[in-house]
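A.B. asks: just need the structure, nothing else, for what follows:
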Amino acid sequence: MLFEWLKLLSGKRIILASGSPRRKEILESIKLGIEVQASDFEENLNPDDFKHFSEFVTETAYGKANDVVQKTISDTIPVHLVIAADTMVVIDQQIMGKPKSNHSATTMLKTLSGRTHKVYTGVVLIWPETNEITRFCESTNVTFAKLSDTIISGYVSTGEPLDKAGGYGIQGLGGSLIESIEGDFYTVMGLPLHKFSYHVNDHYKNVK
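C.D. replies: Next up, the predicted model:
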């Protein structure tokens, strides 16, 4: 979907407002040249202040994107696009963040075992030159296989769960725990690729 714009995009300064190696990997997989500048936005929004999880996660992404826009606004080389995203896992209407210990990772995985949960990724794209802002959120249903205590402890011992929302990484060893998904795989990985491409394509098509 971005094929016709790749040459144009190669001359643009594009910043990923995230230190996530997974989001960087997704963008580089489509030959998009990016800078990485992790946002210092304090992720302290209260989910209870929003009507839906999708609004919460998208507003968090906006905070990250806007932080980087403000930091780079006076740069000698202008920024053409800032990309930010935020991902969260929800089950039983409860948000499962990143586990802080092996114990909390084990508890999360036991909760997910044999059940279906939802992953939301909110994305915000800001084009500073035109002050255009695009917001969107995608969700994907993920069903875990029934996990034995041995499988859970073995996975936790790898250390992979500790920096992952919900305590697992679909693109790594955690993918072996998943029985099925309904929706975009990349939403779970951290950046819904199709919708991202759609909105970037739409922007450049309209300003061509």
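A.B. asks: contacts and neighbour counts: CA atoms only from here.
C.D. replies: OK.
A.B. asks: which helices and strands sit right next to the host helix or strand of Ile126?
C.D. replies: Ile126 belongs to strand 116-127 when assigned by DSSP states H and E. With contacts defined as 3 or more Cα pairs under 8 Å, 6 or more residues apart in numbering; DSSP states H and E, the packing partners of strand 116-127 are helix 53-72, strand 81-91, strand 132-144, helix 185-189.
A.B. asks: ok and that strand relative to strand 132-144, angle-wise?
C.D. replies: Strand 116-127 runs at 160 degrees relative to strand 132-144, counting by axes from the mean of the first three to the mean of the last three Cα atoms, to 10 degrees.
A.B. asks: how far off centre is strand 116-127?
C.D. replies: Strand 116-127 has its C-alpha centroid displaced from the chain centroid by 6 Å (Cα atoms, centre = their mean, to the nearest Å).
A.B. asks: stretch 126-142 now?
C.D. replies: With Cα atoms, centre = their mean, you get 11 Å for stretch 126-142.
A.B. asks: one more, please, to line up against the first structure:
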Amino acid sequence: MPALWTHPEKLLLASTSTTRLMLLVSAGLAVETQNSGIDERTVEEAAALASPDPASLAGRLAAEKALAVSRRHPERVVLGADQVLACEGQVFHKPADRDAAKAQLQKLAGRRHALHSAGALAIGGQVVERFLGSAHLVMRPLTEEAVDLYLDLAGPDVLRSVGVYQLEGLGIHLFETVEGDHSTILGLPLLPLLSCLRRLGCLAL
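C.D. replies: Okay, the predicted model is just below:
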């Protein structure tokens, strides 16, 4: 049977994100995962000094993740990815608990925000490809009761999302408009990633 992935080693995803893993597997790629182990907040603080731009921050975080794992496995093609949510000049992070999730949804309600999803491919401890996708979403105005109901229905899994929503599930009820590629919203722009992998000779198709 012909193979789509042509590199002798599987793609190494520098993340334990099940959503990103499933996106890659669904696209027919041979993938393994490994936690990058980087301190994201430390990287973010350093990046903010260089550039406060949220898209640049996403790119910096993705590159640092890819490099951390690539240094441990220089023979592998390593993929780092990260997503930054920005609304009216403020960068948001994954909430620590339900109270933080509620506060974040109340800030986003009735407003337009951007999701910047960046990726980097590293080989031999060097970044060889970078890519970025951005999406823009407008959340409905939400009452406090609506936010509480959503969090009750969605459960603790939403704490794993920077936006406190999972658009592929109940999170779709929170929005008025969504502009952008679905995989970008989920945290990994697949089309630019596949283009990069073709340039590196990793795909037969």
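A.B. asks: circling back to that earlier point, please identify the most buried of the helices and strands packed on strand 116-127 of the first structure.
C.D. replies: Counting by mean count of other Cα atoms under 10 Å, strand 81-91 has the highest mean neighbour count of those, with a mean of 24.
A.B. asks: next structured bit after it?
C.D. replies: Taking DSSP H and E, what comes next after strand 81-91 of the first structure is strand 94-96.
A.B. asks: now Asn102 of the first structure: closest residue in space, sequence neighbours ignored.
C.D. replies: Val156 (6.3 Å; Cα to Cα, 6 or more residues apart in numbering).
A.B. asks: residue in the second structure matching that neighbour?
C.D. replies: Applying TM-score structural alignment, one finds that Val156 of the first structure aligns to Leu151 in the second structure.
A.B. asks: ok, its match - contacts?
C.D. replies: Arg98, Lys102, Val158 (Cα atoms under 8 Å, 6 or more residues apart in numbering).
A.B. asks: tell me which of those you also see in the first structure.
C.D. replies: With both residues aligned by TM-score structural alignment, their matches' Cα atoms under 8 Å, the contacts of the contacts of Leu151 of the second structure that the first structure also has are Arg98, Lys102, Val158.
A.B. asks: go through the helices and strands packed on strand 116-127 of the first structure and name the closest to Lys98 of the first structure.
C.D. replies: Smallest distance to Lys98 of the first structure across these (Cα to Cα): 8.9 Å, for strand 81-91.
A.B. asks: and the angle from that closest one to strand 116-127?
C.D. replies: Here the directions of strand 81-91 of the first structure and strand 116-127 differ by 160 degrees (the same axes, to 10 degrees).
A.B. asks: show the contacting residues for Thr111 of the first structure.
C.D. replies: The contact partners of Thr111 of the first structure, by Cα under 8 Å, 6+ apart, come to none.
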